[in-house]
Each structure stands twice: as C-alpha cells, then as structure tokens.
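J.: Sharing a sequence plus its predicted fold:
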Amino acid sequence: MTRAGRPDRAEVVDMLAAFGQRAADTVPDELGSLELTWLIAEFEQRYGIEVDLDDERFAAVRTVDDATGLLREALLASTSPGAAQP
C-alpha cells in the first residue's frame, strides 16, 4: 500500500493485474466497465472506505490514470475533516 494515503499508478496496475491473474506489464491502459467495477471493489476492501460514484463520474473513468486519480480523490475525501467514517 502506498503511504501518505495516495495509491499510485503502479499500485492500481498491480490491483488490475490480479483481475484475470495476469502480469502487471500486460494490463492495458484502457479500462472496461467490469475491470473498473472490480478495481473499485478491491480498492474499497483494501482501504476500508466506500467510493461513492454517480453514473456520470463512473463513465468518465476510461484509463488507468483516470482510475488512479479517482481513487486518490476518494481516499483524500475519506480522510478530510468532516468526512463520514465507516
């Protein structure tokens, strides 16, 4: 797990590699909706937070970099003062 509360691209790629049991260097940059759904569930389990996405935001995530940014935002939001804790 990346310290300072920020998953990086390498960690996201590693999580995606586990989906389909493949090598990290074979993970494509483009994400399908099934891969994204799995990634979010894996992230939620790993970090113990819930990612709340509307359909528009979900549809906007197309690449590994998009997903990395989304997950960083979710983690930062969960640790912000006033954020609901699970």
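T.: Sure thing, it's come through.
J.: from here on, contacts and neighbour counts on C-alpha atoms
T.: Fine.
J.: which residues touch the residue nearest to R62 when sequence neighbours are not counted?
T.: Spatial nearest neighbour of R62, excluding adjacent residues (CA to CA, 6 or more residues apart in numbering): L31 at 5.4 Å. By CA atoms under 8 Å, 6 or more residues apart in numbering, the residues touching L31 are V61, R62, T63, V64.
J.: I'd like to know which of these are part of helices.
T.: Counted as lying in helices by DSSP state H, out of the contacts of L31, are V64.
J.: which residues of the chain fall in helices?
T.: Per DSSP H, the chain carries helices over the ranges 9-18, 33-47, 55-60, 64-79.
J.: can I get these in JSON lines with mean neighbour count and distance to A24?
T.: Below are these laid out as JSON lines (neighbours: other CA atoms under 10 Å; distance: least, CA to CA, whole Å):
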{"stretch": "helix 9-18", "mean neighbour count": "18", "distance to A24": "5"}
{"stretch": "helix 33-47", "mean neighbour count": "15", "distance to A24": "14"}
{"stretch": "helix 55-60", "mean neighbour count": "10", "distance to A24": "23"}
{"stretch": "helix 64-79", "mean neighbour count": "18", "distance to A24": "12"}
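J.: before we go on, here's another structure to hold up against the first:
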Amino acid sequence: MTLPLAACREEVLAILVEIGYRTPDSARERIDSLELARLLYELERRYGVQLALDDDELLAMSTLTGAAEVLQRVRERGRTGDPG
C-alpha cells in the first residue's frame, strides 16, 4: 500500500528534525546537500536497503516535496540496490 504524499513529506521532515537539521515548525522547502546526504543515510539505515537513485531522483530530493515524491516512488517499486 502506498503512503499518501503528505505522509511521506511528514516522514522526511521528521527525519530532518530528528537528526537535528530542522525544527518541527520549519517552513523551509529546500534541502541542502548536507541534509540530503544525511537523509539518504537515514533512509537506508531505517529501511535496511541501499537506495539506487538516478540523477533526476537525487535532484528532485533538493526539496521536501521532491524528497517525499521520491520516497513514495521508491516504496512503490520496492527498489533497493537494483538500478533498473
């Protein structure tokens, strides 16, 4: 079952809050490169997978909404280390 985009966005924000990069009421949409690196690490650690994201997916993850969309697609595909 696919999580709604809003739930994925909340999960991304919750991870950024938990690792100390954001406050819960942060309205900033942009994710900087350090946040993105840590977010990817946390997603891989939490789900026990190695994400195989292409350049377009990584670029999309530069915003909270984009990261939520990518997370949603990755969950739908169940994609881990498989690039294709």
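T.: Cool, the structure landed. Owing to the predicted nature of the structure, the values given are computational and were not obtained by experimental measurement.
J.: Quantitatively, what TM-score do the chains reach?
T.: For this chain pair, the superposition-based TM-score is 0.72 by TM-score structural alignment, normalised by the length of structure 2; 78 aligned residues with a CA RMSD of 2.5 Å.
J.: quick revisit: export the helices of structure 1 to CSV and append columns for distance to T26 of structure 1.
T.: Output for the helices of structure 1, formatted as CSV (distance: least, CA to CA, whole Å):
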stretch, distance to T26 of structure 1
helix 9-18, 8
helix 33-47, 14
helix 55-60, 23
helix 64-79, 13
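J.: what about A83 of structure 1, neighbour count?
T.: 10 (other CA atoms under 10 Å).
J.: hang on, it packs against A77?
T.: Yes. Using CA atoms under 8 Å, A83 of structure 1 is in contact with A77, at 6.6 Å.
J.: Centre of the chain to stretch 61-68 of structure 1, how far?
T.: Chain-centre distance of stretch 61-68 of structure 1: 8 Å, with CA atoms, centre = their mean, to the nearest Å.
J.: Also stretch 28-43 of structure 2?
T.: Between the centre of stretch 28-43 of structure 2 and the centre of its chain there are 7 Å (CA atoms, centre = their mean).
J.: do you know how far W38 of structure 1 is from L75 of structure 1?
T.: To L75 of structure 1, W38 of structure 1 is 17 Å away according to CA to CA, to the nearest Å.
J.: Which residue, other than its chain neighbours, is closest to E44 of structure 1?
T.: Ranked by CA to CA, 6+ apart and with sequence neighbours excluded, the top spatial neighbour of E44 of structure 1 is E50, at 5.5 Å.
J.: show me the contacts for L39 of structure 2.
T.: Contacts of L39 of structure 2 by CA under 8 Å, 6+ apart are V12, I15, L16.
J.: Next up, the contacts around the last one.
T.: Counting by CA under 8 Å, 6+ apart, L16 of structure 2 touches R22, E35, L39.
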